Each structure stands twice: as C-alpha cells, then as structure tokens.
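Novice: Next come a sequence and a model predicted from it.
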Amino acid sequence: MRTQVVIVGAGPAGLLLSHLLGLDGIDSVLVERQTAEYVQARIRAGILEAGTVELLRDAGLGARLDVEGMEHRGIHLQWPEHRHHVDFADLIGRSVTVYGQTEVTKDLMAAREKAGRPAYYSADGVTLHDVTGKPSVTFVDSDGKARRIDADVVVGCDGFHGPSRASIPDPQVWERTYPFAWLGVLADVAPSTDELIYAWHPDGFAMHSMRSPRVSRFYLQVAPDEDIAAWSDDRIWAALSERLGVPGWTLETGPITEKSVLPMRSFVATPMRHGNLYLAGDAAHIVPPTGAKGLNLAVADVALLARALTAAVRGDDRLVDAYSETALRRVWRCTHFSWWMTSMLHRHGDDFDARLQLAQLQRTVTSEAAAKELAENYAGLPL
C-alpha cells in the first residue's frame, strides 16, 4: 500500500490529524496497536481550550460538542476557609468547555468512518523504516497478515511508549518526576460545583471536576507509591469533604465507579522532526494534568502540522522546516504553566513553602494582572 502520510497512533491526535489532512485532500492511513474499543474507552482529559473548541467546530466536528459540552467561564481557586472564582470570560473574553477526551475520540472515529479513511487497529510489531529517505511502516494486522505502507511522511502520534520517538537518534530529553500523584475517582453523582475547584489544603491538593451533569470526577494528592486498596469509598469521601470543604457548601456523594493512581511528571523530547518523521502529542511531550494542557497541546501540534504538511504538498516547505521549533515554543510555555499550577497547589516541602504557596494564591485572586496571566494560559494561547 502507498499513501501520502502514515500516522502511527489512532488516539485523538492521530485521528484529528487524519481528519484535517483529509479536508485538504491529503491521503493518510492510521496504524494503531490497540483495539478501536480500547482507544475509544480511554478516560483522559476533560477540559477543552477555547482554541480547541473553535478548531473542532471549523473542522465539522462540533455538532455533539455544542449540545453536550459544558461551557465554563472560569475556575475556583481555594484554600482553607476561602474560595474565589477566577472568571476567564470577564478577564480575557474566552472560556473553556468540559467535554471528555472519550467524547472527542468518538466524534473523530465517526468522522473517519463516514469519510472512509483507512485505519488498522490491533497492529502488532509496528516498525518505522528509512525515515530520512523514503519512509515506510511495517506491521502485522489483526488477521495476522504482514503489511507494509510506503509514504512521503510518517507522523508519530503514538504516545510515550510508541516506536516513533525511538526512531529519532539521540533526542535531547528533559524530564521531571513530581514527588506526589493523584488518586483519581469517577462517581455517579451530580457535580456539587458549577465549575472546577482547585483546592490547596494542608493535607494535600484536591480537585472537583465533572464529566457530565450526572457524573463527577475528583482527585486527591497522594504518594506516588500509594496503595489504592487502602482507600475505601468512605475514606475517599471523607478526604474530599475535608479538603474541598468551605463554610456553607456541601459535597454530594454517590457510588464510586472507578479509582486509579495517576503519576505526575513532565517530559519534553527534541527535536520533533527527523527527516520525514514528525512527532506530535505525547510522543514528544507530557505535562502533569493540573493545567489541563495534555490533550490541548496535542491538538495544537496537529493543527500546526496539518497546515505545514498541506503547504509542503503544494511546494512550500517553510512551515515543515520550522515545525519543531514552532511547536516547542508552545510546548515549553504549556510545560511552564503546568509546572506553575502544580507547584502552587500541591502540598510539598515545609511550612515555609506552604506560606509561599498561599501568598501566590492570594496574589492570583486579588491581582487582575495575575488573574489574567492564569486565564490566558488556562483558556489557551491562540492556535
């Protein structure tokens, strides 16, 4: 088989890139090692930046998003006895939308099937060849048949553990592992808040989010090696009530349907291009989830890359030549913002560090300039 672009990885980044290229008449084939059912069921980020929402709408992917997405004007920042609303819409004229990655993936899969774009799921032994010359990708398909796809370009949207980044010789890597993790909880209970709550507490960070008007998502700061079996439902609700509690507010509880411990780390690998191989999303960078940047950063990568590859097909290589440098400017900005949010809200260090965190929180909610800085980064830089 031959195509113009082979995309390794059929998560939301790979699916969106294939969709955007298709709108410009560029053929692509998706290759994914997991089953389609596994990809669609993955629970990930739930906050879409304003630019991500606009891009999805412009690409014809906004029908269900506009009905089921929950627009939020801002977030709540909290510490004991205090809860303050940071209104992004008032500050910068942009909002965010709660619409889970699972839902985005469903919309993208439906669009792929409607357009008839080819995809191979359950691909085994995916290997990249001659990425600095005439690239190809080989694998064994779900029927056990060996396949080879020749292409002009290979794009790695295959995450941290995929083969794409490993095909770049001697990448430069920056990494930080944080000394805490999140205990993530999904519960069948209506949200007790209108918008997300980010709470600093002496016992550790807590967050109240939501997936729908009937399903809530919660996070608790725990140790990286936390034994999830030690957290009964009663213990989880008690900790959430303590860390999220403020006078006059009650946390509603309900059946807990999912628990998991999520490690916290930052990772950036450069370059994001090697010959005719390009990296996008988690294949090149990972951020802690505190700033809600992971999915949005992947969307920004593929939006930039789709424009660059389209221009290159038409004879203009300037955007593809600048892709890595251009993408990394945004990557490092979002990495810094994610680090800043994480460092401000998670209990670590001694009491001196705690006082610094509280001073930063107070500054953020009392200074218009500081609040705007948070709003601009959280709601998203322009694509």
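Specialist: Okay, I see it.

Novice: CA only for contacts and neighbour counts going forward, please
Specialist: Fine.

Novice: and the residue nearest to residue 260 when sequence neighbours are not counted, what does it touch?
Specialist: Distances taken as C-alpha to C-alpha, 6 or more residues apart in numbering place residue 184 nearest to residue 260, at 5.2 Å, with adjacent residues excluded. Residues near residue 184 by C-alpha atoms under 8 Å, 6 or more residues apart in numbering: 217-220, 258-262.

Novice: What count of nearby residues applies to residue 102?
Specialist: Using other C-alpha atoms under 10 Å, residue 102 is surrounded by 19 other residues.

Novice: Kindly report the same for the one 4 residues further on.
Specialist: Counted with other C-alpha under 10 Å, residues neighbouring residue 106 total 15.

Novice: Same question for the one 4 residues further on.
Specialist: Under the neighbour criterion other C-alpha under 10 Å, residue 110 is assigned a count of 13.

Novice: how close does it get to residue 296?
Specialist: As judged by C-alpha to C-alpha, to the nearest Å, residue 110 and residue 296 stand 20 Å apart.

Novice: And residue 276, by the same measure?
Specialist: 24 Å.

Novice: Equivalent analysis for residue 157, please.
Specialist: Going from residue 157 to residue 296 by C-alpha to C-alpha gives 14 Å.

Novice: what helix or strand does the residue nearest to residue 260 sit in?
Specialist: Taking DSSP states H and E as the criterion, residue 184 maps to strand 172-187.

Novice: okay, now the one to match up with it:
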Amino acid sequence: MKTQVAIVGAGPAGLLLGHLLRAEGIDVVIVERASADYVLGRIRAGVLERTTIDLMDRLGLGARMHAEGLLHDGFHLADGERLIRIDIAALTGRQVMVYGQTEVTRDLMAAAPERGLTVIYEAADVALHDVASDRPYLTFEKDGALHRIDADFLCGCDGFHGPSRRAIPASASASFEKIYPFGWLGILADVAPCHHELIYANHDRGFALASMRSESRSRYYVQVSLEEKVEDWPDERLWDELAVRLGPEAAAHMTRGPALEKSIVPLRSFVSEPMRHGRLLLAGDSAHIVPPTGAKGLNLAASDVHYLAEALSAYFLRHDAGKVAAYSDLALARVWKAERFSWQLTRLMHRFPDGDAFDRRMQLAELDYIASSRAAQASIAENYVGLPL
C-alpha cells in the first residue's frame, strides 16, 4: 500500500490530523493497534480549549459538541474553606467547553468512512522503518498476514507507549521527565455535578477535583499515594473523602451514587525533543505528557496537530518544505509553556510527601494572593483557556 501520510494511532490526535489532511485532498492511512471499541472505551479528560473547538468546527464536526457540551466561563480553586473563582471569560474574553475526549473521538471516528479517511484497527506489531530517509514505511500484522505501507511522511500519534518515538535513535533525541509521587483516584458516576464549574481543591489531606462530563454525569478525583489500590476505596469511603477535601460548600451540593468506573492514574511530566526526525513527525502523547491538573493533554495534542497539518499541507499543496522543517521548534515552544503551567498548578494544589510546614504555608499564601490579585488570576486564566497558537 502507498499513501502520502501514514499515521500511527487512531486516538483524537491521529483522527484529527487525518481529517484535516483529507480535507485538503491529501491521501492518508491511519493504523491503530487496538479495536475501535477499545479506543472508545478509554476514559479521558474533557475540558476543551478554543483551539480544539475551532478545529472541530473547521471540519464541520462540531454540531454534537455544541449541542451537548457545556460552555464554562470560569473555574474554582479551593483552599479547604473558600472557593476562589477564576473568571476566564472576563479575564480573557474566551471560554472553555466541557465535552469528553471520548466524545471527540467518537465524532471523528463516525465521520471517517464518509470522508474517505482509511483507519485500520487491530494492527499488531506496528514498526516504523527508514524514518530518516525520503522513503519511510511502516509494517504491521493483521489477520495473520504482514502488511507494509510506504509513505512520504510517517506521523506518530500513538501515545507514550507507542512505537513511533522509539523509532528515533537515542543519539538523535533527548527526554525530560518528572514522575510525581502520587496519583489520582477517579470515580465516574451518573449523578449531577456538585457545582456548575470545575473545582480544584488544595486540602490538608491532599488534592481533590470536582468535574463533570454532562449535567447528569460527574467525574471526581482525589490524590492518593502510588501504593494505594482501587480495592481499598469502596464508593462510600471515596465520597466521604471528597466531601472533606472539596470543602463545605461543594459537599453540601454533592450527590452520591454508584461508580460506573474507578481507576488510579499516575502523574508525570515528560517531553521528548525534537518532535521530528527525518520524515517522522510526532504529535500529542507520543512526544509529551502533562499532569492532568491543567487540562492540557488533549488540547496540547490538538495544537500539535494544527501545526502539523499546516506543515504537511504546505509541503504537498505548495511544495514548501519550510514548515515541516520548523514544525518541531514551533510545537515545542507551546509544549513547554503548557508543561510549565501544568507543573506549576500541580505544585500549588497537591501535598507532596517531602513537603514540610513551610511548603504548606507557601501554598496557602499563594492561594491567598491569587484570591486578592486580578493580575494573578489573569495569568492563570490566560494559561488555562489556552495560549495563542
């Protein structure tokens, strides 16, 4: 098989890139190791920046998002006693939208056949070859046979554990990583949210987050040690802990219900540089990971895809290779700013095992400063809603 662009990974980044390129008449094939049902079954974040919303609208795939998504003008930081509202609409003139990553993926997936976007699911043992040459290709196994796709460019949108990043020689790349000494225990339940906006809470017992997927489905998290097991947290214990950490105002409006899903997610910050090696270009989690505190994961992947689609369109439609050459530097400039914000917010809102009484006082002083400073709130709002492309 021969194509212009072969994409590894059919998550939101790979599908979004595929749709943008197909809209320009560029030939694309996407290969995905998992089944379509498995991809849709992954529970992920759901706060969309304007950039991500605009890309869906540009493709004409935003109808359900606008019908079912929840526009938010702000969010809250809590210090155990009070809610500090960050009015992002007033401070930036923009909003964010709560719409699950799974739903974004579903919309992109559903539109693929009618738009001529080829997606090959359950492609096993995907391997990338000759990525530094002008004739790269990938191989995979399906239905007991070995398949090969030759392409002008390979795009790795296959996440942190995928093969794309590993196809870049260690001598040609550098990685930067911070592993956080805790995780998030999350619960998804069909109950009304305790507040119409997100609440990020810093409590003496640790971080908590009140979020939602819709007006009738809520997503909550609490900070736990990496040694904790989901089995140690029956529903009632988790609801009790959330009520304490989120504070009295949120607890008074919390509706409890049985968990649809519970899991513990570790937190890390990670960047691999560069994001291009020869004819291989990386996007999303294959190149970088952010802790979910700043709601940047999907949105950062979308900004990568924006730059990457522009670069490949310029190459194929105008025979201009300059944007491909500049892609990594352009994307990384935004990546590192998002990494900084996510790291900063994670440091502010979580209890660290090696933290002492002084560190705790610094957190509380910072929250108190944010509560009284429009300039501090504006900085947080600008980063939360998404920096300009």
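Specialist: Cool, the structure landed. Model, not experiment: these values are computed from the prediction.

Novice: Report the TM-score for the pair.
Specialist: Here the superposed chains carry a TM-score of 0.98, computed using TM-score structural alignment, normalised by the length of the first structure; 382 aligned residues with a C-alpha RMSD of 1.0 Å.

Novice: ok, back up a step: got a ChimeraX select line for the buried ones in the contacts of residue 184 of the first structure?
Specialist: Buried residues within the contacts of residue 184 of the first structure, by 16 or more other C-alpha atoms under 10 Å, are selected in ChimeraX with:
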select :217,218,219,220,259,261,262
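
Novice: What about residue 232 of the first structure, how many residues nearby?
Specialist: Residues contacting residue 232 of the first structure under the criterion other C-alpha under 10 Å number 12.

Novice: Give the equivalent position in the second structure for it.
Specialist: Residue 232 of the first structure maps onto residue 234 in the second structure, with residues paired by TM-score structural alignment.

Novice: Contacts for stretch 326-335 of the second structure, please.
Specialist: Defining contact as C-alpha under 8 Å, 6+ apart, one finds that stretch 326-335 of the second structure is touched by 273-276, 288, 300, 303-304, 307-308, 311, 387, 389.

Novice: and residue 276 and residue 296 of the first structure? which has more neighbours close in?
Specialist: Using other C-alpha under 10 Å as the criterion, residue 276 of the first structure and residue 296 rank with residue 296 on top: 23 against 18.

Novice: counterpart of the more buried one in the second structure?
Specialist: In the second structure, the residue matched to residue 296 of the first structure (TM-score structural alignment) is residue 299.

Novice: Quick check: that match vs residue 330 of the second structure, distance?
Specialist: 16 Å.

Novice: Then residue 106 of the second structure?
Specialist: Distance from residue 106 of the second structure to residue 330 of the second structure, by C-alpha to C-alpha: 29 Å.

Novice: Helix or strand: which one has residue 295 of the first structure?
Specialist: Per DSSP H and E: helix 294-313 holds residue 295 of the first structure.

Novice: Beyond that helix, next helix or strand please.
Specialist: Using DSSP H and E, the helix or strand that directly follows helix 294-313 of the first structure along the chain is helix 318-345.

Novice: What span of the second structure is the helix or strand just after that following helix aligned with?
Specialist: Sequence order places helix 351-366 as the next helix or strand after helix 318-345 of the first structure, per DSSP H and E. Aligned by TM-score structural alignment, helix 351-366 of the first structure falls on residues 357-372 of the second structure.

Novice: Average offset of the matching stretch relative to the first structure?
Specialist: Following superposition, stretch 357-372 of the second structure is found to deviate from the first structure by 1.1 Å on average (mean C-alpha distance after the TM-score superposition for the first structure).

Novice: how distant is that stretch from the center of its chain?
Specialist: Here stretch 357-372 of the second structure is found 28 Å from its chain centre; the criterion is C-alpha atoms, centre = their mean, to the nearest Å.

Novice: okay, now residue 233 of the second structure: neighbour count?
Specialist: A count of neighbours around residue 233 of the second structure, defined by other C-alpha under 10 Å, yields 14.
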